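Participant: Here you go, sequence then predicted model.
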Amino acid sequence: MNAIIPSVEELSRPAKALIDSGRVTAFGDAADILTANVPTVIAGAEASSYGYQAALLTAVETTARVFAQAPVYLAPVVADGPCLLPGLSHLTLAEAVVQAGAHHMRADDASVGSRPVIVIGTAATTGIVSLQVTWDHWVASVGTTGGRLPERGNMVLAPVAAAALAVAECFKRVLGVDEACYRQRGLNLWQPDQTSPNSIQAGLEEEALGPVLQFLPKSAWMVGLGHLGQGYAWCWRLLPYLDPSQCELLLQDFDKVNVANRSTGMFVKPEHLGLMKSRVVASALEGAGFKTRIVERRLLPETLRHPNEPELALLGVDKLEPRRLISNIGWAFAVDVGLGAGPVDFTGISIHTFPSRTSSHDLAAWQGHGSTNRAAHAQQQDAYRNAEAAGADGCGLVQLAETAVAAPFVGVVAACLALSEPLRILHGQKQHITLSYDAGRTALPRGSRAAEVPRIGFVETSREVRTQEGPWRSG
């Protein structure tokens, strides 16, 4: 009797990291290990405010997709209060976390044992491993000793990035990284290549924290709406637009949702199986008040931007061909992100922006492809060897080996860095021509700056959105 293995369309992309790294001896064992190590997310009374809710829902969505479950405990004072996030305002906070895939726990069943706890706001925990999500303006941090930053400002991508980094630590712990969940993590979205995690915890000068957001892009063209593209859309939906209908988003993708997309796509739900990814993302953004347009075809050599179409582009593609077209489309500013694909480097993030001194067609970093070596290495792991010995289909095993490892928390961190580029430009900073970062390591991002600042159309936020009042604080 032949062994049954999952298809490429079914296999969880985070679980594949355990399989391809040799952490399990059978494909089905990965899910059991993830279930046994799922972190608990705890939110304190501050979760009545916008930034805390953005961090909370990011942590819940990414945890539920990686670990196939997400135990969450909410302070009773906020559980039945309103969810403030765009597109979710018709729900209570408890309803929103359940819709995101969480199991909402009560105080008497909130036992965590030896599993990590992700804390948002003020909360007493009995967990052995505790990760505090905290931030200050553009600065994201994950603490392990209970310390917190002031948690102020309207740059919502900072709490979002902090929550995603906390989930990254929990997953790296499952992969056997001994220091994971015991080290400080930090990322300064204003000065990513100049600020170390240790200096973040020690405290930064005001100018290093970044400004209050005053300007937001008036439109964007998102190419590729899978793992990374949905990270873009997730983060964009949370930006503090006074009137989201002033912003138009052109959404381009040619693919349909499959079962595996549930493990990486921030908006994918079971009922979306077989739908076009563009429709799923458009529905979420339109529900938050944004205007959308859909293009359901590949980016082609003959594609040219019309003057009435968005001049800002965010690319989330995994093929070389569309990337080499970027300089020829006619965008005023384009941000392209590449992610690692193996069991170790899947947390790697590489950003290129255009215009650049080098055409997108000529970048040497995009000329190679390591999928063949990655697949050959994967097939040497026990899960593949044991499945082959048990009679599993050889072609199916090769297809599984060639499939990339991916995790939604990586897509969210990458999206925070990518969206920060146009936001930084709108607030007077120069673009990064290149920026490299590893969401699974503590090393400082590395980048290179441009000499000139491109122009991007924008809308202004209102005075109340710029502060911690209004949409940022309830009551």
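Facilitator: Now that the structure is in, tell me what you want to look at.

Participant: CA only for contacts and neighbour counts going forward, please
Facilitator: OK.

Participant: how many other residues sit next to Gln380?
Facilitator: By the measure other Cα atoms under 10 Å, the count of residues near Gln380 is 14.

Participant: Please apply the same query to Gln191.
Facilitator: Residues lying near Gln191 (other Cα under 10 Å) number 19.

Participant: Structure two is appended below for comparative analysis:
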Amino acid sequence: MTAFTTADKLHRLVKHALDSGAAASIAEAEALFAGYRLALRISEDAARDRHHQAALLTAVALARRVFLGGVMVAPLPDAPLLTPLPFGTTLAEAVTVLGGSIAEPEAGTPVIEIGGTTSVRRAPFHVRAIFAGWRGGIVPAPFEAAPVPAPVMALAPMLAAALAVNEAFLYVSGHVGVAGRRTVGLSLWNPASTCDWLGDMGTEPIMSLLPAQLWLIGLGHLGQAFLWALGLLPFARPQDLNLVLQDIDIITPSTESTSILSDATLINIKKTRAMAAWAERRGFSTVVQERLFDASFRRQDGEPAVALCGLDNGVGRQALDQVGFDFVVEAGLGRGHRDFRAVRLHTMPASRPASQIWRDAQADDQVEDRPAYQGLLASGALDRCGVTLLAGKAVGAPFVGATAATLALSEVLRLLHGGTVHELIDLDLKAVEYRCTVPTLQNFSTLNPGYVMTDERHE
């Protein structure tokens, strides 16, 4: 068994309280998060719709990693599980498996309503997670606003849920004063800031094509969010999706705090093995690669030509356009307590080589002088090396990776449907409306990455 350090065990969002100075010790930070609770609501009709179920289960899976005081779902109508996610046979079973409890919340607990219509506030924070077509987002419960109806693309509910959990955390943490009193959303077909996600998107296609093979590089925070997103897609024959899963790490106690498919039962297991097992329960076909990804690596003929990259190191990223992939979507997240909500996506080939894009290493915030770290050093709980190691770990939140995953996989889906591919998407979940998108100048019209048809029954 591996002997885990404090850095391996610390919850990655609890670390935010240490780095920002909001808590003077690990115990104080953990107590702060233990006080965070969230209530989820879903109507009878919504509970019997696969897309609303997907939004609810995504919200449960993300929120229980953030609101450590508990995630309550009530009322929860009796309904069979209609999403393709492998979490049981009923909606209630899936909620429980994912860490939610079926119980009435205390008065004043922040509320996320899955779908629903305009209603009075049940709590000071009460938003609705809504979606249509390729669009997803949130509106305050009393607002008479909804996206123009269209056949739902399967990632839109995941996007809405991730943005809702982000907004709820902004509210309880006090980081944004208007949290819960604004509309927040975007379109996965046209993620530009000029696109009105609530408006009529006549150019949105009905999703009919899905990737037949993908290479996932990195199976932590982002890689597991990629898998969750793939799990929501309506494959007629799930076994037709061939995945190569690449990573070299094991699951540690802290992995669960950011990674949507990890839990305490998987500690010490290779990420490749654990994620392959989950993907195969979903019905996908898998191959694992347990070797470092760098410039010495080469994709072979017949292997997936499209990659989704969730690496967090520059050396691997610099090799992304050198190893034989025809199309790569790379997602990067902020690491510090100020920028952990930042998402930056790149696609390759691009106007600059990867070696230039990631030429300079990003400097981490220097937080060793914060009271929590000085206290660990003074008490002898950690030596100077241990403090440095702990301080250097990234702050992370699962709702950030989930949002990034919907954007990243949508680049592949737009490629398949003849939509715009973006060389760069840059956004921060504190202010999604100020996002930046840069369409690629590359011509991918002749690229056939391999595809299969959707299940005709998915709408």
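Facilitator: Good, I have the coordinates. This structure is a prediction, so every number in the text was calculated from the model and none was measured.

Participant: tm score of chain vs chain?
Facilitator: Put the two chains on top of each other and the TM-score (TM-score structural alignment, normalised by the length of the second structure) is 0.92; 446 aligned residues with a Cα RMSD of 1.9 Å.

Participant: Three-state assignment for Leu245 of the second structure, please.
Facilitator: strand (DSSP: H, G, I helix; E, B strand; the rest coil).

Participant: Under the alignment, what does it map to in the first structure?
Facilitator: Under the alignment by TM-score structural alignment, Leu245 of the second structure pairs with Leu251 in the first structure.

Participant: what about its match, distance to Ala55 of the first structure?
Facilitator: Going from Leu251 of the first structure to Ala55 of the first structure by Cα to Cα, to the nearest Å gives 25 Å.

Participant: and stretch 108-126 of the second structure, which residues are buried?
Facilitator: Using 16 or more other Cα atoms under 10 Å as the test for burial, stretch 108-126 of the second structure gives 109-118, 125-126.

Participant: now do stretch 144-158 of the first structure
Facilitator: Quick answer for stretch 144-158 of the first structure (16+ other Cα under 10 Å): 144, 148-149, 151-158.

Participant: contacts for it?
Facilitator: If you take Cα atoms under 8 Å, 6 or more residues apart in numbering as the criterion, stretch 144-158 of the first structure is touched by 51, 54, 129-141, 181-184, 188-189, 201, 212-213, 235, 238-240, 416, 465-468, 472.

Participant: Tell me the spatial nearest neighbour of Leu57 of the second structure, not counting adjacent residues.
Facilitator: Computed as Cα to Cα, 6 or more residues apart in numbering, the closest residue to Leu57 of the second structure that is not its neighbour in sequence is Val95, at 6.3 Å.

Participant: residues in contact with that neighbour?
Facilitator: Applying Cα under 8 Å, 6+ apart, the residues near Val95 of the second structure are 57, 60, 101-102.

Participant: Translate it into the numbering of the first structure.
Facilitator: If you follow Val95 of the second structure across to the first structure using TM-score structural alignment, you land on Val97.

Participant: cool, Asp19 of the second structure as well?
Facilitator: Match for Asp19 of the second structure (TM-score structural alignment): Asp20.

Participant: What sits closest to that match if chain neighbours are left out?
Facilitator: Looking at Asp20 of the first structure with Cα to Cα, 6+ apart, the closest residue is Ala378, at 4.9 Å.

Participant: does the one you found really touch Arg23, like I thought?
Facilitator: No: applying Cα atoms under 8 Å, one finds Ala378 of the first structure not in contact with Arg23, separated by 11.7 Å.

Participant: The two: which is more packed in?
Facilitator: When Ala378 of the first structure and Arg23 are compared for neighbours, Ala378 comes out ahead with 27 against 19, by other Cα under 10 Å.

Participant: do you know how far the more buried one is from Trp236 of the first structure?
Facilitator: 35 Å.

Participant: For the stretch 51-200 of the first structure, which segments count as strands?
Facilitator: Listed in chain order, the strands of the stretch 51-200 of the first structure (DSSP state E, counting those that start in this stretch) span 71-74, 103-105, 117-120, 130-136, 139-143, 185-188.

Participant: Superpose on the second structure and give me the mean offset of the last one.
Facilitator: It stands for strand 185-188 of the first structure. Compared with the second structure after fitting, strand 185-188 of the first structure has a mean deviation of 1.0 Å; criterion: mean Cα distance after the TM-score superposition for the first structure.

Participant: thinking again about what came up before, just the buried ones out of the contacts of stretch 144-158 of the first structure, please.
Facilitator: Taking 16+ other Cα under 10 Å as the criterion, what is buried in the contacts of stretch 144-158 of the first structure is 51, 54, 129-141, 181, 183-184, 188-189, 201, 212-213, 235, 238-240, 416, 465-468, 472.

Participant: Spell out for me which residue occupies the centre of the first structure.
Facilitator: Val412 (1.0 Å; Cα atoms, centre = their mean).

Participant: Find the nearest non-adjacent residue to that residue, please.
Facilitator: Gly231 (4.7 Å).

Participant: Now do the same contact list for the aligned partner of that neighbour in the second structure.
Facilitator: When the second structure is aligned by TM-score structural alignment, Gly231 of the first structure is paired with Ala225. Residues in contact with Ala225 of the second structure (Cα under 8 Å, 6+ apart) are 259-261, 401-402, 405.

Participant: For Ala225 of the second structure, give its distance to Leu407 of the second structure.
Facilitator: 11 Å.

Participant: circling back: okay, and the match of Gly231 of the first structure sits in which element?
Facilitator: Per DSSP states H and E, Ala225 of the second structure falls inside helix 221-232.

Participant: Give me the mean deviation of that helix from the first structure.
Facilitator: Aligned to the first structure and superposed, helix 221-232 of the second structure gives a mean residue distance of 0.6 Å (mean Cα distance after the TM-score superposition for the first structure).
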